[in-house]
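>>> Pasting a predicted model and its sequence here:
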Amino acid sequence: MLIKITAIATLLLTSSISFASPSSPLKTATFEQLAQQQAQTAPLQIIDCRNSNFYNGWPEAQQQNGGHIAGAVNIDANWLKTLDTAAFQTLLRDKHLKSDLPTYLYCSADKAQQLTTALQNQGYHSLTTIDQPLNDYHGKLIALPHFQQLVPASWLNDLITGKHPRYAPKHGYKVVEVEWGPPAKYLLDHIPGALYVNTNTIESKPWWNKVNNQALAQVIANLGIRYDTTVILYARNNMSAARFANFLMYAGVKDVRLLNGGWTAWSNADYPTEHLPNYNKTPVAFGKKIPVNPQYLIDTAQVKALLRKPVNQQSVVSVRTWPEYIGETSGYDYIKPKGRIEGAKWGHAGSDSYHMQDYLNPDQTMKSGNEITAQWAKWNIKPDQDVAFFCGTGWRASEAFFFAHILGWKNISVYDGGWYQWSANKNNPIAEGTITPASVH
């Protein structure tokens, strides 16, 4: 028993960042002092250690405006609970933070102290905490253009408990969990009031494209959704929710929202759940002819037409792993051909076809818009272009598409057939092998 206890203790000590007392007293400053330092030529760095929803643009309680200070990177101090030392070091590298630069942090005092301690343990010595609420900051805060469409779990909890939160729906709402297959996990636990959509009802064989418009309209009607209904989607892995979001936007639903962090965010917040299924009893008329926005989904012929445009005017974006992009693997056991659409740019993804780490924070919320934009820009994927995202069959591409929408990108779409449909036709041009970002500029 002693051996087991010792092993468990060792595991706990190595599985998360230490919260030991800081090696030196915390330095504090005001936003005015930060502004004075920014006005000088010496470089500094700023960390917003609040929840990513506040960073994106959601106002905190008793605060009129949300968003972040220009140039600030987001590291929610709560992420430390799930990061080991190696993962934290990787996070700091990904944020391009340097231990020898003066570093300013702003968030609540307890969170600032936790992150300060963790940074000191990584060799950061010039650390200063802003000891004022963000309401006292008089500069312009930066918010994502459509941050309201990416909702916090706290906002959704307020909504379903009747508290009338800011940016509440104007014409009724539906909460929908979206998963592949029968509702096994949904029946164990789901967000109160949530309906359920099996992706088999919105995708069709052989390529797992969107079902025909009549079938899609029937699914939407059965959920009780009109074009002016606010629809809040979530999943255990938000890729499937984003897939349905793309279809609903294509159909013409004006207000489609995604729970930031999906089921993980709801579960981490320990909000109430239920297990009895919910059904919409009476189908409703959509109120518009579907599709209202056909441009959000494109086919193979449209991809080919897009690729004929100059490279600086278009991006066909492969939201797949690097091994998939260069042709080392197809990424799926049911897709045999390997490679990429010839002319496609790499849009990043994750470790495999079921993960999107390059787009997500450690708590599964959307990564900083600046970081996503930067990883796209490196591959000449820019907001003024005509941009089509694809993956294997559309799920990862839909999440990238929805994040681009949150960022305010206009001319965006999902190539519905993806690599599966493209690669099935040997006449479609494909490419393999490593290339550099410079090759797509």
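That came through fine.
>>> make it CA atoms for all contacts and neighbour counts henceforth
Noted.
>>> burial of Leu188, as a residue count?
By the criterion of other CA atoms under 10 Å, Leu188 has 12 neighbours.
>>> Can you tell me the closest non-neighbouring residue to it?
In this structure, Leu188 finds its nearest non-sequential neighbour in His275, 5.2 Å apart by CA to CA, 6 or more residues apart in numbering.
>>> ok, structure two:
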Amino acid sequence: MESLVSTEWLEGELGAPDLRVIDASFFLSAEGRDARAEYEAGHIPGAVFMDIDEIADPSNPAPHMFRPEHKFASRMQSLGLGDGNRFVVYDNSPLHSAARGWFMLKSFGAHFVAILDGGLEKWKAEGRPLETGKPQVRHAHFTAALDDTVIADKAYVSGIVHSDGHEIVDARSAARFTGEEAEPRPGLEAGHIPGSKNLPQGKLFNPDNSWKQGDTLRRAFEEAGVDLSKPLVTTCGSGITACVLLFGAHLLGKEDMKLYDGSWSEWGADPATPKAVGPA
């Protein structure tokens, strides 16, 4: 299965016994939208709802941090997601949060994980089928084995600030990156990690919400000043949209990359970390 699948392909595969479809929509509280309620009002047939807030580690003060392996496995099992399944993740969010679902599943050892190109927006625009409510799911067995080499912590990022050998790329909006716009979460300084580049995640998509690909996608990274020949660390507000950049780089064949899971929610809250404001 390819990492990016079309709406046509997915409709043709619905009902396959090994296929599991996942709605990973997520919204910031300021948007005033309820992802679970929207899922229950209309989703791709058979899809289950992955609550990104619920899957996060509640013991960590930073939001959306990875849970321990056994707890992640338990959440997946309760959704009927098991070993040997093919997973297709989609969203209906301007944050393109399906990429977070993709990254978590891959990081914990799932082999066959794809994102639906264009998400629910494209699916609905094409008049494809929807269902409402919550599907009945059968408990599955999910073996979680976290590849911690794809996760960067604050100490790691602190060690590569201004390093010529790495690229740190921030998926937040330009106004949040430069510090012109206040952070939506209280207690955070404005600005960005010194030496980082800014590539707002929305720049990786076409007007119909499909992913840019090939040279068009590569150009988005180049225009942000990102050298994809260097090891890549992505960051954002809380580790959600940073995964969009990881998936975009993955589509270009890149493998040496990490997510700074704490992102600005951790970095911006720590008075000891260096901060920069203004353009990169």
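Structure's in. What do you need? The model shown is predicted, which means the values in this text are computed figures rather than measured ones.
>>> just to revisit the earlier point, what's the matching residue for the residue nearest to Leu188 of structure 1 over in structure 2?
Under the alignment (TM-score structural alignment), His275 of structure 1 maps onto Thr132 of structure 2.
>>> wait, doesn't its match sit right on Val48?
No - contact criterion CA atoms under 8 Å: Thr132 of structure 2 and Val48 do not qualify, at 11.1 Å.
>>> Which one of those two is surrounded by more residues?
The neighbour count for Thr132 of structure 2 versus Val48, taken as other CA under 10 Å, is higher for Val48 (23 against 14).
>>> Can you pull up the most central residue in structure 1?
Centrality entry for structure 1: nearest residue to the mean C-alpha point is Met366, 3.0 Å, by CA atoms, centre = their mean.
>>> aligned partner of that residue in structure 2?
Residue pairing (TM-score structural alignment): Met366 of structure 1 is matched to Trp211 of structure 2.
>>> I figured its match hits Gly118, correct?
Yes - the pair Trp211 of structure 2 / Gly118 is scored as a contact, 6.9 Å apart, by CA under 8 Å.
>>> rewinding a little: what's the distance between the match of His275 of structure 1 and Asn92 of structure 2?
According to CA to CA, to the nearest Å, Thr132 of structure 2 and Asn92 of structure 2 sit 15 Å apart.
>>> residue boundaries of the strands in the stretch 51-200 of structure 1?
For the stretch 51-200 of structure 1, applying DSSP state E, counting those that start in this stretch gives strands covering 68-69, 73-74, 103-106, 127-130, 141-142, 150-151, 173-179, 195-198.
>>> and the first one, which stretch of structure 2?
Mapped onto structure 2 with TM-score structural alignment as the criterion, strand 68-69 of structure 1 occupies no residues.
>>> Please apply the same query to the longest one.
Strand 173-179 of structure 1 corresponds to residues 19-25 in structure 2, going by TM-score structural alignment.
>>> Kindly report the same for the last one.
Aligned by TM-score structural alignment, strand 195-198 of structure 1 falls on residues 48-51 of structure 2.
>>> ok, now the fourth one?
Here strand 127-130 of structure 1 fails to align to any part of structure 2, judged by TM-score structural alignment.
>>> just checking, Ala62 of structure 2 touches Gly237?
No - using CA under 8 Å as the test, Ala62 of structure 2 is too far from Gly237 to be in contact (10.1 Å).
>>> residue boundaries of the strands in structure 2?
Along structure 2, the stretches classed as strands by DSSP state E are 4-5, 19-23, 48-49, 86-90, 112-116, 151-152, 167-170, 197-198, 232-235, 257-260.
>>> can you give me the offset of the fifth one from its chain's centre?
Just to be clear, that refers to strand 112-116 of structure 2. 12 Å (CA atoms, centre = their mean, to the nearest Å).
>>> Also the fourth one?
Strand 86-90 of structure 2 has its C-alpha centroid displaced from the chain centroid by 13 Å (CA atoms, centre = their mean).
>>> returning to that earlier point: if I pick the residue nearest to Leu188 of structure 1, what's in contact with it?
Neighbouring residues of His275 of structure 1 by CA atoms under 8 Å, 6 or more residues apart in numbering: 186-190.
>>> repeat for Ala24 of structure 2
Counting by CA under 8 Å, 6+ apart, Ala24 of structure 2 has contacts 49-52, 89-91, 97-98, 100-101.
>>> Pipe those residues into CSV and attach distance to Lys258 of structure 2 per row.
Output for the contacts of Ala24 of structure 2, formatted as CSV (distance: CA to CA, whole Å):
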residue, distance to Lys258 of structure 2
Phe49, 26
Met50, 22
Asp51, 23
Ile52, 19
Val89, 20
Tyr90, 22
Asp91, 22
Ser97, 17
Ala98, 17
Arg100, 13
Gly101, 15
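>>> Just give me which of these are shared by structure 1.
Among the contacts of Ala24 of structure 2, the ones still in contact in structure 1 (both residues aligned by TM-score structural alignment, their matches' CA atoms under 8 Å) are 49-52, 89-91, 97-98, 101.
>>> could you redo these as CSV and give each row distance to Phe72 of structure 2 and neighbour count?
What follows is the kept ones among the contacts of Ala24 of structure 2, written out as CSV (distance: CA to CA, whole Å; neighbours: other CA atoms under 10 Å):
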residue, distance to Phe72 of structure 2, neighbour count
Phe49, 15, 21
Met50, 11, 23
Asp51, 12, 16
Ile52, 11, 21
Val89, 16, 29
Tyr90, 19, 29
Asp91, 20, 28
Ser97, 17, 25
Ala98, 17, 31
Gly101, 12, 28
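>>> any idea what Asp153 of structure 2 aligns with in structure 1?
Counting by TM-score structural alignment, Asp153 of structure 2 lines up with Asp299 in structure 1.
>>> Skipping adjacent residues, who's closest to that match in space?
Asp299 of structure 1 sits nearest to Tyr415 (CA to CA, 6+ apart), 5.8 Å away.
>>> Could you check how far the aligned residue in structure 2 for the one you found is from Thr241 of structure 2?
Aligned by TM-score structural alignment, Tyr415 of structure 1 pairs with Tyr260 of structure 2. As judged by CA to CA, Tyr260 of structure 2 and Thr241 of structure 2 stand 11 Å apart.
>>> Same question for Ala98 of structure 2.
Ala98 of structure 2 sits 9 Å away from Thr241 of structure 2, going by CA to CA.
>>> Gly191 of structure 2 too?
Per CA to CA, Gly191 of structure 2 is found 17 Å from Thr241 of structure 2.
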